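**Student:** give me coordinates for this.
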Amino acid sequence: MGSISSYGTGAGKRYRVRYRDPARQSREKGGFTRKKDAEDYLADITVATNRGEYVDPKTAKLSIHELGVEWMANQSHLKPSSLRTVETAWRVHVEPAWGTRRIGEIRHSEVQSWVTKFTANGGKPRSATVVIRAFGVLAAILDIAVLDKRISSNPARGVKLPRKGKKKRAYLSAAQVELLAMHAGEHSTLVYVLAYTGIRWGEAIGLRLSCLDALRRRMLIEENAVLIGSQVVVGTPKTHERRSVPYPSFLSVPLARACEGKTRGQLVFGAGDVHFPRSNTEGGWFIRAVQAAQKDDGTFPLITPHDLRHTAASLAISAGANPKAVQRMLGHASAAMTLDTYADLFEDDLDAVSERMDAARAESIVGVSWGLKA
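**Tutor:** You can find the predicted model right below:
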């Protein structure tokens, strides 16, 4: 596999290791002060080669910038909104800090120190989401380096990350939805659709007349219009899968009115040819409706359009829908995801289960006692 030879230097005797890599290229490494160190190095090279784990020392000289540019070019499978956040994390946080570093020189302790300082941000802590996303980009680039056998292990793995705090969700009651819809005026139908179907904002404004089945009261969700910067990008739903979502009968008439004068290929909300703009400014209709509702109801929470999706989940669960039905309605990847996301809404079910079990035991005791008397 290889050989070890000695040679003289001004500092004394040294040892050199010669070997052939898996591609049968001749390699050597010198500078060992002890023959045992040279023997250990050769043994490690031999084992790594036999296991298919050999790493060419030259490839470890590549920089994070070189690999990062290539990695970013391969992220085209991501949805535009996700790609934008990943690209921002790479451009703003990862490339400036690590771009010039060689992948073979990066140490685990350095990555941990970066995460710690990055989180603190000079006394103005960054959100856990920003830190975790930036770390994820660096770790993913190094993962590829490991898979390509440029380095033997990923120094970023095992780093302790900040914990994400669970944001308390705001759920509207049915009465509060009515109040919001009333103040939304001409946009009340959109409020009802978001609050009673759970579809996302982008899915609602991407809804076309051809996707409405009035007889079965179903919406076919197959488009998602997302605002990226100042441009609306239309793609598939978040999970890439179409789904059929039911809507309550009271929405039949408002939806029919929204469709009047339009062709089957036009959009339900808005003028029909241009996607309805998102109301996310302080002076927008949605914020004004929320503020008006808060004046009428002191318990009305400050919400965004996306919170109506959570409201839909709450109303469905309160109506007795099982997790699988809620999952299909919301378009989650699995019922487990629905349970994890809305675990707080299922807490009341524990009391109901306990009460039903208590009732079942009471019935069984009555049955047993009657049997004994007979």
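**Student:** please make it C-alpha for all contacts and neighbour counts, starting now.
**Tutor:** Will do.
**Student:** let me see the ranges of the helices in the stretch 151-300 of the chain.
**Tutor:** Secondary structure of the stretch 151-300 of the chain, counting by DSSP state H, counting those that start in this stretch: helices at 174-184, 188-197, 201-205, 252-259, 285-296.
**Student:** excluding chain neighbours, give the residue nearest to residue 210 in space.
**Tutor:** Using C-alpha to C-alpha, 6 or more residues apart in numbering and skipping the chain neighbours, the partner closest in space to residue 210 is residue 264 (4.8 Å).
**Student:** sequence B follows; please return its structure for comparison with A:
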Amino acid sequence: MATIRKRELPSGKIVWQADYRDGSGKRRHKQFTKKGDADAFLLTARGQVRAGTHVADSQSKTIDQAAKLWLAQVEKDGKERTTVDRYTETYEKQVKPRLGATKLNAVTAPTLQTFIDDLVGTMSLSSLKKVKGCLVSVFKYAVSRGLAAHNPAREVALPESNRGRKRPEMPTKEELRSILTNTPARWQPFVRLATVTGMRASELRGLKWSDVDLAKGLVHVRRRVDKYGEFGPPKSGAGTRDIPISAGTVAMLKAWKKDCPSGDLELIFPTTTGAVEGHANLLHRVFHPAQVAAGVTTKTDKVDGDGKPIMEAKFGLHALRHAAAALFIEQGFAPKKVQNLMGHASLQMTYDVYGYLFPSDDDDQSKMAAMESGLFG
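**Tutor:** Now for the predicted structure:
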């Protein structure tokens, strides 16, 4: 039987004690300074006991304890090392310092909302999403193991997705041509294919000759390679896709196939020994030097021996993916087609990033003039 009684502690302090039995029949109690708080707790606890979700304070684990169990399970489930590393880094750097010692059953949605609100302005929206995703996953694991009654992280709101969103930076057509011209011949097929397909660098690094149908002019995106050189599926289900290529690109690949280093992996863009090429190598030994040679640079705060500003490459490899999307849109591909070619998980994602590039067939100026004429005469 659940009851609430008034008690005087040896210190003389008056408290209200809620007594109840948990799901296993064990007697539990919790003290409050206000009777209303005791009433509210007992009402919630009784409902949780009936639902089989109640966790007593003494049995509740901390967020840190639950997070370690969750991360161990993620690794056991065979997630890619880069994924495990990302989860671990987000938890260790953002969540643990402030919330790690807090018990799961003491965490409320307002508690987590305040935590997220305090982070707004200190990091990008994508980073905020990772922090929330980490909390949601920890509590989801805890609920499934009976360590928490519910998942308060699901109720946390993030800032509006479009607030402060920057348009992606990408090379112009002239810059693209100049970069390709100044890229070493050995790597021109890589830069060209990235530009005309919009494939992610990880997908290109994992691309095999068996993934390309040179007769039909199709590239089948079926895998990617992480920073450890390990193969895995594309970033999302939508990442598995087929991308058409022109006769000119097919001819380029046929010519490159004759000189491509051979290896057991049968990669299209391997190292000289046929192994997986590293992202950093492509960036710092190929793409960045090609931009500097092409004059596609930006000024840094550093100066050389003569006191002149040191110039550095303007773009990362992902800029080629943005450029490809812009080219698709310029050619008149429908939004849904652009989504499919880019491997976006949703059409909304395509619009969020590239919506401003899609042309409008409406004569907006004429409509505005008509609106004002009807209003002002």
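**Student:** and the residue nearest to residue 210 of structure 1, how far from residue 212 of structure 1?
**Tutor:** In this view, residue 264 of structure 1 and residue 212 of structure 1 are 9 Å apart by C-alpha to C-alpha, to the nearest Å.
**Student:** neighbour count winner among the two?
**Tutor:** More crowded of residue 264 of structure 1 and residue 212, by other C-alpha atoms under 10 Å: residue 212, with 22 against 13.
**Student:** which residues does the more buried one contact?
**Tutor:** 218, 219, 220 (C-alpha atoms under 8 Å, 6 or more residues apart in numbering).
**Student:** now, which of these sits nearest residue 48 of structure 1?
**Tutor:** Taking C-alpha to C-alpha as the measure, residue 48 of structure 1 lies nearest residue 220 of these, at 54.0 Å.
**Student:** run a quick neighbour tally on the closest one.
**Tutor:** Residue 220 of structure 1 has 18 neighbouring residues, counting by other C-alpha under 10 Å.
**Student:** repeat for the one 3 residues further on
**Tutor:** For residue 223 of structure 1, the number of neighbouring residues by other C-alpha under 10 Å comes to 22.
**Student:** same question, residue 362 of structure 1
**Tutor:** By the measure other C-alpha under 10 Å, the count of residues near residue 362 of structure 1 is 12.
**Student:** now swap in the one 3 residues further on and tell me
**Tutor:** The tally of other residues near residue 365 of structure 1 (other C-alpha under 10 Å) stands at 12.
**Student:** check the gap between it and residue 371 of structure 1 for me.
**Tutor:** Using C-alpha to C-alpha, residue 365 of structure 1 is found at 10 Å from residue 371 of structure 1.
**Student:** quick one, longest helix in structure 2?
**Tutor:** Scanning structure 2 for the longest helix, with DSSP state H as the assignment, gives helix 125-144.
**Student:** just the residues contacting that helix, thanks.
**Tutor:** The contact list for helix 125-144 of structure 2, computed with C-alpha under 8 Å, 6+ apart, reads 63, 66-67, 70, 87, 90-91, 94-95, 116, 119-120, 148-154, 156, 158-159, 161.
**Student:** in stretch 125-145 of structure 1, what's buried?
**Tutor:** Residues 127, 131-145 are the ones in stretch 125-145 of structure 1 that count as buried (16 or more other C-alpha atoms under 10 Å).
**Student:** from these, which single one is nearest residue 5 of structure 1?
**Tutor:** Nearest to residue 5 of structure 1 among the buried residues of stretch 125-145 of structure 1, counting by C-alpha to C-alpha, is residue 145 at 32.2 Å.
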